[in-house]
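1. A structural model of the following input is requested.
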Amino acid sequence: MKLKPQFLALVATLPFFATNAFATNGYFMNAYSVTSQGNSGTSIANFQDSLTIASNPAGLSWIGQRFDASATLFMPDREADIVGNGAGADGHYDGNSRKSFVIPSFGYSHPVNDQLTAGIAVYGNGGMDTNYKKNPYASFNNTGSAGVSLSQLFISPALSWKYADNQSIALAANILYQRFQAKGIGGDVFGGFSQDKNAMSNRGNDDSTGVGARIGWSAKVNDRLTVGATYASKIHASRFKKYEGLFAENGSFDVPENYGVGLNYQLTPTLSVAADYQRINYSDVKSVGNQLDVAQVMAGNTFGTANGPGFGWKDINVYKISATYQALPKLTLRAGYSYNDQPVQANQAFLNILAPGVVQQHVSVGATWNIDPKQEVSLAYTRALEKTVHGSISPAFGGGQANLSMDQDILGVSYGLKF
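-> Below is the predicted model of the structure:
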């Protein structure tokens, strides 16, 4: 309990240095702690630290009292190529004006008694960042650089109830703070299709908040098999008022619901394998899921209106598998692989130059070194393999192709303290 004031101080300062993550399952993070990064995000039944709150808070019942702090370095490479465009937009566009991002996270778990465990986690749920010094939309009366930046921070207090010797159920609040800005897109190409072109771009940062919930369940089926399930509700966030001419429903940008199941199996005393399935329902958020359809826009569904255009993202399934090996009494090794469906539709590629979340495959490795019985340090490296979506551009924007590419390097380091 002596840790509490210091932890709350960290929580209080996080919104001021929360930075833009370029996340990996669409715009969601692939993993929320460094230990789970080493396992490519398998964490619904693979409980390793207090950041389990972010994936399955029922894991709190099995990890004891501990504090975890981490920093993750994201190094994305995002590019676009426009070819065959009749409006003169052809060219290669580099969105990497900023090349790296540091994402902090913290977690704390505290058993209240034999059945109840309380905890709190602070972490980046996801985000997006692009900055094209050479504006892809310059041919449509846009000047200066173009891009967007979105960061989503969650503060999640949680309570887990071990209602049987081998089962637990938990509830966590997802308290959302998010920040957004867009620039270089309010000219003829999109501004002419907006209910308010003056509230579409170049308005600086805007903030939004909201509250949702995550529930989790876990069971130790036997000495070898652990299973888990988790569900996070949609978060109805306050509007980005500065961008009510961009996002549907007058600047609304909610966080989509997501859910999943997982298992962890102890093959030998030193080797375990884990697998997760996750579903993210992007299409249920209009500003993300609605398509940019020129016919619908001409019928009155302009940017910012109730049924205005979004980025046309589809719902995705995410599949993860990993292995954890106790190589030495003090050394744990990890590896994992994950695959997710493609959220970006080819016929929506022109607008998604701003948000090319096209990565689908991740390969990761990691390790934990136990300094002593109470302290540990962990490292993880993830490679998000390069993916290109070859997209088409509507004739209303000059036709041709918009080809989006992205890959990432992700490096995390964390410190864990057991009590």
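
2. only C-alpha atoms for contact and neighbour calcs from this point on.
-> OK.

3. and the closest residue to Ala327 other than its chain neighbours, what is it in contact with?
-> Excluding its sequence neighbours, the residue lying closest to Ala327 (Cα to Cα, 6 or more residues apart in numbering) is Leu333, at 6.6 Å. Counting by Cα atoms under 8 Å, 6 or more residues apart in numbering, Leu333 touches Thr324, Tyr325, Gln326, Ala327, Val365, Gly366, Ala367, Thr368.

4. In which helix or strand does Leu333 reside?
-> strand 331-340 (DSSP states H and E).

5. Which elements pack onto the helix or strand following that strand?
-> Going down the chain from strand 331-340, the next helix or strand is strand 361-372, by DSSP H and E. Where contact means 3 or more Cα pairs under 8 Å, 6 or more residues apart in numbering; DSSP states H and E, strand 361-372 is packed against helix 34-38, strand 331-340, strand 375-392.

6. Okay, buried residues for the shortest one please.
-> Translated: helix 34-38. Val34, Thr35, Ser36, Gln37, Gly38 (16 or more other Cα atoms under 10 Å).

7. same check, this time on the longest one
-> By neighbour count with 16+ other Cα under 10 Å, strand 375-392 contains the buried residues 376-384, 386-392.

8. re the thing from before, could you export the buried residues of helix 34-38 as CSV, including distance to Phe311?
-> Output for the buried residues of helix 34-38, formatted as CSV (distance: Cα to Cα, whole Å):
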residue, distance to Phe311
Val34, 30
Thr35, 32
Ser36, 29
Gln37, 28
Gly38, 31
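
9. hey, where'd the helices end up in this structure?
-> 4-17, 34-38, 188-191, 248-251, 286-289, 294-298 (DSSP state H).

10. Alongside the first, I'd like the structure of this one:
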Amino acid sequence: MHNQNFARVTALAIGIVGALAMGQTHASGFQIKENSTKALGRAFAGSGAASGDVSVVSNNPAAMSTFKQSAVQADVAVIDLSADFTGGGKTAVGTTLTGGNGGDPGDATPVPSIAAIFPIGDTGMTLGAQVSAPFGLKTEYDRNWVGRYNAVKSDVKTVDLTLAASFDFSSEVSIGVGLIYQRAEATLSNALDMGTALCASPNPAACFNPAFPFHPQGNDGFVEVKGDDTGIGWVIGMHIHPNERTAIGFSHRSEIDHDLEGTADFTMPASVAVALAAARPGQFVDTTALAPLTTPAVDTISISYGITDNFKVLADFSRTQWSSLENVTIYFNSRQAPSVEQFQWKDTTFWSIGGEWELNDKFTLRAGYAEDQSPTKIETRTPRLPDADRQWGSIGLTWNVSPAFEVNAAYTRIFVDDPKIANIHSSTASTLTGSYDADVNIFGVSAQYKF
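-> I've put the predicted structure just below:
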């Protein structure tokens, strides 16, 4: 029983490896949108329709056709997640879990992106490339916190390289396609209540016998999971621009399949290691593992409309197919049986509305608001990802230093509905219940040069 529970948690740990990106999770699920400071300043309204943003290489490659000059753009978003946990739990035999609230699991983390666009003469074709991060997770709790058996450290990094091309078939319509190469690496860890695991089987009464050498929370082990993989995906898009004031964009980002290879490294007290070798050979030992995983597809519709020559309104609507992450199955190269970690996530929507006001030739102001659904639910929510529905408020500014060079800045405050966790089981069958008070601050800066 305990071994099965451990398998499930390890499945989650390795499974996340292939889906996450560098940075802290701050959109729904573990999605990261921040590949553009301009778009960040309007809560990503018009992300695939607005002109003048090189990040469309990933957001909607068809919109690259709006560039008449080559351009390069470098962005960095500093994401600062704050989350305070309140709650507690029980061991497998009903005793109260000890430990603090874990501290603030978030930290200020930079997430960079760089993109370039190159129109090919008068052919109507435009080429582009971008390095970015579409998904992400980074949390770290105090090692002795009350939820240590569920999560301590989750440090996951991926990098996407997107190579794209757009084709302008007429003065009103262009299409774009892109190839995505994704690389993922991760380290995840949690404590193991080996005292309970050894005393509760076969007779739970032994856990309360002072003469028995193992007791709940008295003989903790530790596991660190590492994994990596690469995967291939694609993105397509359409950009419709019937006049100078109106633009409509559509994009579809594909699912990306991963076969994640990783290792599970265990650290055990000497007395626990001896007992395991005698009673459970081949369990809780260092091993390799494999977990198939499919990351979600994303569909986005973007609109930009110029009300006047100096003011435009923008909007975005996207749907992320998180239902592809219904579960993750882990296969161990040891005596531990394969097991399934249930996610049961739902598809989600994100919508935003924003505006841009061109004050003069030098400065443009922007602002936006967004609502972002979470795919998680209380029954399966994990401390590695204390996610809930979110609301965004954003502001931004562009300074055109010269006709060829511009600098952008943006700030977003994300308000997170209090995430709740209810009786989440750990690898050694303890349960954790509680809630988080969470919010996110994001600061973005970028520079763009046209040549």
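
11. and which of the contacts of Leu333 of structure 1 is nearest Ser70 of structure 1?
-> Of all the contacts of Leu333 of structure 1, the one sitting nearest Ser70 of structure 1 is Thr368; the distance, using Cα to Cα, is 12.8 Å.

12. how deep is the aligned partner of that closest one in structure 2 tucked in, by neighbour count?
-> Residue-level alignment of Thr368 of structure 1 against structure 2, with TM-score structural alignment as criterion, gives Thr398. Look at Thr398 of structure 2: counted by other Cα atoms under 10 Å, it has 22 neighbours.

13. List the contacts of the residue nearest to Thr398 of structure 2 when sequence neighbours are not counted.
-> Leaving aside its sequence neighbours, Thr398 of structure 2 sits nearest to Asn408 (Cα to Cα, 6+ apart; 4.5 Å). Counting by Cα under 8 Å, 6+ apart, Asn408 of structure 2 touches Thr37, Lys38, Gly396, Leu397, Thr398, Trp399, Gly444, Val445, Ser446, Ala447.

14. Go again with 6 Å.
-> By Cα atoms under 6 Å, 6 or more residues apart in numbering, the contact set of Asn408 of structure 2 is Leu397, Thr398, Val445, Ser446.

15. what's the burial count for the closest residue to the last one other than its chain neighbours?
-> Excluding its sequence neighbours, the residue lying closest to Ser446 of structure 2 (Cα to Cα, 6+ apart) is Asp75, at 4.2 Å. For Asp75 of structure 2, the number of neighbouring residues by other Cα under 10 Å comes to 24.

16. for the one 4 residues further on, same thing?
-> Using other Cα under 10 Å, Ile79 of structure 2 has 23 other residues around it.

17. That one maps to what in structure 1?
-> Alignment note (TM-score structural alignment): Ile79 of structure 2 maps to Phe74 of structure 1.

18. I'd like to know how far its match sits from Pro373 of structure 1.
-> Applying Cα to Cα, to the nearest Å, the value for Phe74 of structure 1 to Pro373 of structure 1 is 31 Å.

19. what do you get for Asn317 of structure 1?
-> In this view, Asn317 of structure 1 and Pro373 of structure 1 are 38 Å apart by Cα to Cα.

20. So those two - more neighbours on which side?
-> Comparing Asn317 of structure 1 with Pro373 by other Cα under 10 Å, the one with more neighbours is Asn317, at 19 against 10.

21. Trace that one over to structure 2, please.
-> Checking with TM-score structural alignment, Asn317 of structure 1 has Thr349 as its match.

22. Who are the contact partners of that match?
-> The contact partners of Thr349 of structure 2, taken as Cα under 6 Å, 6+ apart, are Ser318, Arg319, Gln373.

23. how many neighbours does the last one have?
-> To tie it back to what came earlier, the one meant is Gln373 of structure 2. That count, for Gln373 of structure 2 with other Cα under 10 Å as the rule, works out to 21.

24. What residue in structure 1 is paired with it?
-> That one, Gln373 of structure 2, aligns with Asp341 by TM-score structural alignment.

25. Would you quantify the distance from that match to Lys220 of structure 1?
-> Applying Cα to Cα, the value for Asp341 of structure 1 to Lys220 of structure 1 is 30 Å.

26. ok, the residue nearest to Ser446 of structure 2 - contacts?
-> Pro112, Ser113, Val445, Ser446.

27. Ser414 of structure 1 -> structure 2?
-> Checking TM-score structural alignment: Ser414 of structure 1 goes with Ser446.

28. next one: Thr332 of structure 1
-> Under the alignment (TM-score structural alignment), Thr332 of structure 1 pairs with Thr364 in structure 2.

29. circling back: let me have the contacts of Asp75 of structure 2 in CSV, extended by distance to Ser58 of structure 2 and neighbour count.
-> Listed next are those as CSV, based on distance: Cα to Cα, whole Å; neighbours: other Cα atoms under 10 Å:
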residue, distance to Ser58 of structure 2, neighbour count
Pro112, 14, 21
Ser113, 11, 21
Val445, 18, 22
Ser446, 16, 22
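
30. Surely the match of Ser414 of structure 1 touches Val72?
-> No: using Cα atoms under 6 Å, Ser446 of structure 2 is not in contact with Val72; the gap is 10.6 Å.

31. one step back: just name the closest of the contacts of Asp75 of structure 2 to Thr267 of structure 2, please.
-> Within those, the smallest distance to Thr267 of structure 2 is 34.8 Å, found for Pro112 (Cα to Cα).

32. Residue in structure 1 paired with the closest one?
-> By TM-score structural alignment, Pro112 of structure 2 lines up with Pro104.

33. In contact with its match, which residues?
-> Residues near Pro104 of structure 1 by Cα under 6 Å, 6+ apart: Ser70, Ala71.

34. one more time with 7 Å
-> Residues in contact with Pro104 of structure 1, defined by Cα atoms under 7 Å, 6 or more residues apart in numbering, are Ser70, Ala71, Thr72, Tyr123.

35. again, but for Thr230 of structure 2
-> Gln182, Arg183, Ala184, His258.

36. Map it across to structure 1 for me.
-> So Thr230 of structure 2 corresponds to Thr209, using TM-score structural alignment.

37. For its match, which non-adjacent residue is closest in space?
-> Leaving aside its chain neighbours, Thr209 of structure 1 sits nearest to Tyr177 (4.7 Å; criterion: Cα to Cα, 6+ apart).
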